[in-house]
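Q: prediction below, plus the sequence it came from.
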Amino acid sequence: MQVFSRHFYSLMRKFKVFLTTLAFVWLWICGFWAIYRYFGSGAIAWLGLLLNAWALPLWMLLRSIWPEKYRGDQRESAAFAAVLAGLAVVLLTDTDRGQPVYLAICNLFIFLVYLFHLSAVRHPDMPAVDSRFPELVVTSCKIWHAEEYARRNNFCGLLLIFLRGRCCADSRALIAELRELSPHLQKRSVGLVLFSTSPASDWGGSGQLAAEILQLESGACANLPFVVAGGAPLLPCSRTTAAARPCQWLLDSEGVVVWRHLPHNYRTPGSADLLRSQLFRLEE
């Protein structure tokens, strides 16, 4: 039964990746169709449809190029406002209730499905608070053990952050925020360890961080709770089909979990302010 369940959820994850890719392809095509029809008819409704269709793809593109400048949230408020504004223009100008109206409503539906389903994260049974953090398998099949790592580096605690991947704008935005958190971690002698399924060389912008970056072995059984097989986006820059589940862990010097954050959406992996506010737990 467990084997069937694992294969079922693996198939569903791949289906979600496919649907996400299909949704963005549709929105881009719909925008180009709106441009074509606008120059053919001159109807303002098509410009409204263009705004409605391209709001999300352009917003995500901006976030991908400049993750430090453009930050997302649970509702992707900037894109949501543009989608609704485009729909309003279409409803006000397309008095015949023609193709632009139906396409704009369809795009709104796709946007909502993306927000609340296609980008959702399902966490399996994870280590509980007050339990020991498990061993992980990193590149070259090496075993990483939290207590041993903390003792070897003389840390009073560890902050573990699992990043979805290099192509995830939210992961890169969090990397940028962590630069401001580094002094607080060093002051408290807390070690920062970043895990992902991407090679450490992919995180070139993390050079200013006092952190160790480790690549998880995607197929290792010990890593199964933290790695999603087939969860990486279908992008040319994706070197692997696996992605890490975004989550954050605060451990004491003995490798015991004192706090954890398991976000329900990969677009909201947690912030540096949230992490800073939890450091007091190591003093209790």
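A: Arrived safely, thanks for sending.
Q: okay, CA-based contacts and neighbour counts for the rest of this
A: OK.
Q: all strands of the stretch 151-284 of the chain, in order?
A: 157-162, 190-196, 211-215, 227-228, 243-244, 247-252, 257-261 (DSSP state E, counting those that start in this stretch).
Q: now the ones you listed as CSV including distance to residue 87 and mean neighbour count?
A: Below are these laid out as CSV (distance: least, CA to CA, whole Å; neighbours: other CA atoms under 10 Å):
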stretch, distance to residue 87, mean neighbour count
strand 157-162, 37, 24
strand 190-196, 38, 23
strand 211-215, 43, 17
strand 227-228, 35, 25
strand 243-244, 34, 26
strand 247-252, 35, 24
strand 257-261, 36, 19
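Q: looking at those strands, which is closest to residue 34?
A: strand 243-244 (34.7 Å; CA to CA).
Q: which strands and helices lie in contact with the closest one?
A: strand 190-196, strand 227-228 (3 or more CA pairs under 8 Å, 6 or more residues apart in numbering; DSSP states H and E).
Q: second structure for comparison follows:
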Amino acid sequence: MNKFKVFFTFLAFIWLLGCGFWSIYSFLLHPESRWIGLLINAWALPFWMLLRYQFSGRIEGDLREPGAFAGVLGGLAIVLLTDVDRGMAIYLAIYNLFVLLIYLYHLSAVHHPKMPRVDATFPTLCRVDQRKWQAAEYCRQRQLNGVVLIFLRGSYCADSRNQLLQLCGLQREMARLKIGLLLWSVQSANQWPQRLWPAKSGSKSEPEDLMPPLQQLAPADGSNATFVAHFGAPLLLRPWIRDAARPSAWLIDAEGFVVWRQLASNYRTPVDAATLRSQLFRLQGLAEE
């Protein structure tokens, strides 16, 4: 299923980009406003996603991607008002609206296999160096009241970048509550931009404000199968990156039991810092007992 979604997502963006170039060509032959509207309609989604990727932490999206949606609908309105002959521009603009909807609600949806339930023991994870990781042992060694696990899709994902920047603000509060924070990805920390990692970029922030080291999952290990989406990376990155982590967030107590979880239904809507902050009381309450 991941292969099909990645392939059709690639086709969707190629279609939108090609439609935009064709509208430019048509405008040069016949300077009419409908081609400008079609260009806005076709390039709204690719341009919006590029902006979110380049300006992570400043431009945030949601399930509806309001910036892209406004551009697609605005371009469609221009075409409907100017294409009095009901030509090809109208049909292409409507097709592009359907492409946007299919991408937002289907192609970017995340399928989660059977995951550990609340009150169940969190499974052992395997790092890329074949070392095993267990939540209970991790908390015992560091004398923590619990640990928060965040699975990041990848460095190429605008939402993963934005999520990573949001987590900086939680470090001080989590340190005060003696709650650990671990990030997991199928990529190493070196494959993420340095500006997202204060510790790598020479920041003089206090240790509590620095991002924790990112743990790299072993994609081929069977113990990580439920958290890794094989062939889930974009098709253009396939020569270098093939797999992606399924975005999710987990609160685990000191004994290794799942206290709370959030499984993202769409990779563009991972858990945000505000939601995590509102759930930390669960581990704090267990520690007080």
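A: Yep, it's here. Computed from a predicted structure; not experimentally measured.
Q: and the strands of the stretch 151-284 of structure 1 as TSV, adding distance to residue 4 of structure 1?
A: TSV is the format used below for the strands of the stretch 151-284 of structure 1 (distance: least, CA to CA, whole Å):
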stretch	distance to residue 4 of structure 1
strand 157-162	27
strand 190-196	26
strand 211-215	28
strand 227-228	16
strand 243-244	21
strand 247-252	26
strand 257-261	28
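Q: wait, which of the ones you listed is closest to residue 53 of structure 1?
A: Nearest of the strands of the stretch 151-284 of structure 1 (CA to CA): strand 243-244, 27.7 Å.
Q: would you mind getting the average deviation of that closest one from structure 2?
A: Here strand 243-244 of structure 1, set against structure 2 after superposition, deviates by a mean of 0.4 Å using mean CA distance after the TM-score superposition for structure 1.
Q: quick one: contacts of that strand?
A: 162-165, 195-197, 226-232 (CA atoms under 8 Å, 6 or more residues apart in numbering).
Q: out of those residues, flag the one nearest to residue 264 of structure 1.
A: Nearest member of the contacts of strand 243-244 of structure 1 to residue 264 of structure 1, counting by CA to CA, is residue 164, at 12.9 Å.
Q: and the helices in the stretch 151-284 of structure 1?
A: 169-187, 272-278 (DSSP state H, counting those that start in this stretch).
Q: quick one: the last one aligns where in structure 2?
A: Applying TM-score structural alignment, one finds that helix 272-278 of structure 1 aligns to the residue range 273-279 of structure 2.
Q: would you indicate which residues of that stretch are buried?
A: Neighbour-count burial for stretch 273-279 of structure 2 flags 273, 276 (criterion: 16 or more other CA atoms under 10 Å).
Q: now residue 218 of structure 2: closest residue in space that isn't a chain neighbour?
A: residue 128 (4.1 Å; CA to CA, 6 or more residues apart in numbering).
Q: ok, the one you found to residue 53 of structure 2 distance?
A: 27 Å (CA to CA, to the nearest Å).
Q: out of the strands of the stretch 151-284 of structure 1, which is closest to residue 86 of structure 1?
A: Closest among these, using CA to CA: strand 243-244, at 33.6 Å.
Q: work out the gap between that closest one and the centre of the chain.
A: From the chain centre to the centre of strand 243-244 of structure 1 is a distance of 9 Å (CA atoms, centre = their mean, to the nearest Å).
Q: what's the answer for stretch 163-176 of structure 1, then?
A: The answer for stretch 163-176 of structure 1 is 7 Å, by CA atoms, centre = their mean.
Q: which residues of structure 2 does it align to?
A: So stretch 163-176 of structure 1 sits over residues 152-165 in structure 2, by TM-score structural alignment.
Q: and the strands of the stretch 151-284 of structure 1: which comes nearest residue 22 of structure 1?
A: By CA to CA (comparing all of the strands of the stretch 151-284 of structure 1), the closest turns out to be strand 243-244, at 19.2 Å.
Q: and residue 128 and residue 53 of structure 2? Which one has more around it.
A: residue 53 (21 against 17; other CA atoms under 10 Å).
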